[in-house]
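Enquirer: here is my input, please return the structure:
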Amino acid sequence: MCMLAYTTYSESGGVGKTTLTANLADAHSQQGRDVLVLDLDPQQGSLSYLLDIPTSRDDDVADNIARHLIDEPKGEFSELIQETPYGFDVVPSHGMLENLPQLLMKAQNLAEDLGEEFSPNDRLRQVLIDADIRREYDTIIIDPPASPGPHLYNAVSATRSLLLPVKPTGKGMQSIAGIEDILTNLEANLDLDLGVLAIVPNGIGSTSDQEQYLEEIQQLGYDAPVTIRDRSALFEGSWDQRCTAFYYFGHHRSHKRDYEAETLDKLRDLAAHIEEVGDQ
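Expert: Sure thing, here's the model as predicted:
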């Protein structure tokens, strides 16, 4: 089984980036993959919150992902990894990530003073190599914040592949049209080649305008293997219960809705598509 690694990214908020990350991790796990998700988003409503992962996000003394990125760990990287009831593991977010740009700059300055190399945008890749993560996992998904900066750059440098959720609205289409610019800028900043595994139109309604947006996405030459209809009740319910949509449907839905089951099947299909493309 080939190593699969990707970053779920959108430059706009409200497109379901974190929800999609959590549920794809669940879907990959259902298909027999060993999955690790890294939460690099310092916001309170991050993937760690959605999955109800116990964190020490406000404890500056505790070891956390930010400490490892600045080469000041307090333990082994493996000790940061937490199991979930869904079959995949998570490295949770931490409040120290809010100050990651400044922390990385200080670490870089110190390294330069000591005559050592320190690449602030490539730290996560090095941390994962040093921790021999590929020995334990065949799938890595990273959920960074939407804004450009070292969180995103480290995620992209570590995975080299992107999954792009979008909403088929006017603003969403502007994001789609700007994907080439996004890729060009990231590749220039990081001096590497990136791939787009798929674009995922999310929160689709039934209006003719939205159907037209879907056609335009395809005309732009990007792969959109599935479209996720507006399933607010399903996904908002999973946030309320702090679990994946698969778990919410199986354990909290007394009345099983066929269209929600179809949405979960689409997420499985998307995971399978990403695995196929990623293995090429």
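
Enquirer: CA only for contacts and neighbour counts going forward, please
Expert: OK.

Enquirer: leaving out chain neighbours, which residue sits closest to residue 220?
Expert: Excluding the flanking residues, the one nearest residue 220 by C-alpha to C-alpha, 6 or more residues apart in numbering is residue 177, at 7.8 Å.

Enquirer: an error on my part: the question was meant for residue 95.
Expert: Per C-alpha to C-alpha, 6+ apart, closest to residue 95 is residue 57, 4.7 Å.

Enquirer: ditto for residue 237
Expert: residue 248 (7.1 Å).

Enquirer: quick one: the strands in the chain?
Expert: For the chain, applying DSSP state E gives strands covering 4-8, 35-39, 82-83, 89-91, 139-143, 161-166, 195-204, 228-229.

Enquirer: now render those as JSON lines, adding mean neighbour count and distance to residue 76.
Expert: JSON lines is the format used below for the strands of the chain (neighbours: other C-alpha atoms under 10 Å; distance: least, C-alpha to C-alpha, whole Å):
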{"stretch": "strand 4-8", "mean neighbour count": "24", "distance to residue 76": "22"}
{"stretch": "strand 35-39", "mean neighbour count": "24", "distance to residue 76": "15"}
{"stretch": "strand 82-83", "mean neighbour count": "14", "distance to residue 76": "13"}
{"stretch": "strand 89-91", "mean neighbour count": "23", "distance to residue 76": "12"}
{"stretch": "strand 139-143", "mean neighbour count": "25", "distance to residue 76": "18"}
{"stretch": "strand 161-166", "mean neighbour count": "24", "distance to residue 76": "27"}
{"stretch": "strand 195-204", "mean neighbour count": "20", "distance to residue 76": "31"}
{"stretch": "strand 228-229", "mean neighbour count": "18", "distance to residue 76": "39"}
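
Enquirer: before we compare anything, build this one as well:
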Amino acid sequence: MHVISLISGKGGVGKTTLTTNLAIALGQRGKRVLVIDLDPQNAVRLHLAMDPGDDAGLVREGIFPEVIFHSPFGVDFIPFGRVTEEELLEFESALEARPQWVATAIQGLRVAAYDYILLDTPPGATVYLPQALKAAERALIVVLADAASYTSLSKLFKLLAEYGVQDTYPPTSTTTHILLNQMQENSELGQQVRTALMNTYGAKMAPMVIHRDAMVPEALAYERSVLQYEPDAPASRDIQHLADWLRTTA
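Expert: Presented below is the predicted three-dimensional model:
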């Protein structure tokens, strides 16, 4: 069982969309995949066709085989859940008191025999970041080819180093990679940022980018994965490449 955290230093990088489509790509390759939503925005459910009126999620039900939802896209998921502000504060306080809660809960899922578990997290330094890192064997840092993403990386790597000192997670180039998402090839600024990332982080860069593709939001509007809506779209090919790379480097 491989556990991968998808993290970011800033919001709006398309991380949840990437997480769910990556899960579907791995599922298309015959892998049993579970997505766990650790983001209070509770958006994974929207990508995996959960009944919008269902409030269930890990905040109230925890992480157990009995609370796993089965999507029509061939992957399973546990939503964050729709909760009140008071419930959210209580939950986050409990996570601070139990830093291994997610890791321990995932160990209890071994009976479900998943090949991959993907953890979707909120951006920045939240209580969910150390929980995800302690549970995962590798992390993908999702960034855009813009100045804000570039500057956020140094702060994020400092956090990874801090958590690495406190626990067994090693933030090294073999376990942590930076993935450029929504890349526009005809953007001069984007190419400059990409070059700067390569020069600064070198081997930490994933060997592919996910291109900006109008088919991605269009597919979501039709409640589909871009991999199914338009398998030959540039983003679909990129995500398939990412899935194959993760499999061969596991």
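
Enquirer: ok, the residue nearest to residue 95 of structure 1 touching residue 98?
Expert: No: assessed by C-alpha atoms under 8 Å, residue 57 of structure 1 is found out of contact with residue 98, at 10.4 Å.

Enquirer: that older thread, so which of the strands of structure 1 gets nearest residue 68 of structure 1?
Expert: Closest approach to residue 68 of structure 1 among these (C-alpha to C-alpha): strand 89-91, 11.7 Å.

Enquirer: in structure 2, what range does the closest one match?
Expert: Aligned using TM-score structural alignment, strand 89-91 of structure 1 spans residues 76-78 in structure 2.

Enquirer: give me the contacts around that stretch.
Expert: The contact list for stretch 76-78 of structure 2, computed with C-alpha atoms under 8 Å, 6 or more residues apart in numbering, reads 33-37, 45, 48, 57-58, 63, 67-71.

Enquirer: residue 148 of structure 2: which of the residues you listed is nearest?
Expert: When the contacts of stretch 76-78 of structure 2 are compared for distance to residue 148 of structure 2 (C-alpha to C-alpha), residue 37 wins out at 24.5 Å.

Enquirer: hmm, residue 44 and the closest one touching each other?
Expert: Yes: the criterion here is C-alpha under 8 Å, and residue 37 of structure 2 meets it with residue 44 at 6.2 Å.

Enquirer: overlap of the contact sets of those two?
Expert: Joint contacts of residue 37 of structure 2 and residue 44 (C-alpha under 8 Å, 6+ apart) are residue 79.

Enquirer: list the contacts for the equivalent of residue 41 of structure 1 over in structure 2?
Expert: Residue 41 of structure 1 maps onto residue 39 in structure 2, with residues paired by TM-score structural alignment. With contact set as C-alpha under 8 Å, 6+ apart, residue 39 of structure 2 has these partners: 80, 120, 121, 122, 128.

Enquirer: the fourth one: neighbour count?
Expert: I take that to be residue 122 of structure 2. By the criterion of other C-alpha atoms under 10 Å, residue 122 of structure 2 has 23 neighbours.

Enquirer: mind listing the helices for the stretch 51-200 of structure 1?
Expert: Using DSSP state H, counting those that start in this stretch, the helices of the stretch 51-200 of structure 1 run over residues 65-69, 100-113, 123-130, 150-159, 170-177, 179-190.

Enquirer: which one of those helices lies nearest to residue 214 of structure 1?
Expert: Taking C-alpha to C-alpha as the criterion, helix 170-177 is the member of the helices of the stretch 51-200 of structure 1 that comes nearest to residue 214 of structure 1, at 9.3 Å.

Enquirer: now do the closest one: which elements does it pack against?
Expert: strand 161-166, helix 208-219 (3 or more C-alpha pairs under 8 Å, 6 or more residues apart in numbering; DSSP states H and E).
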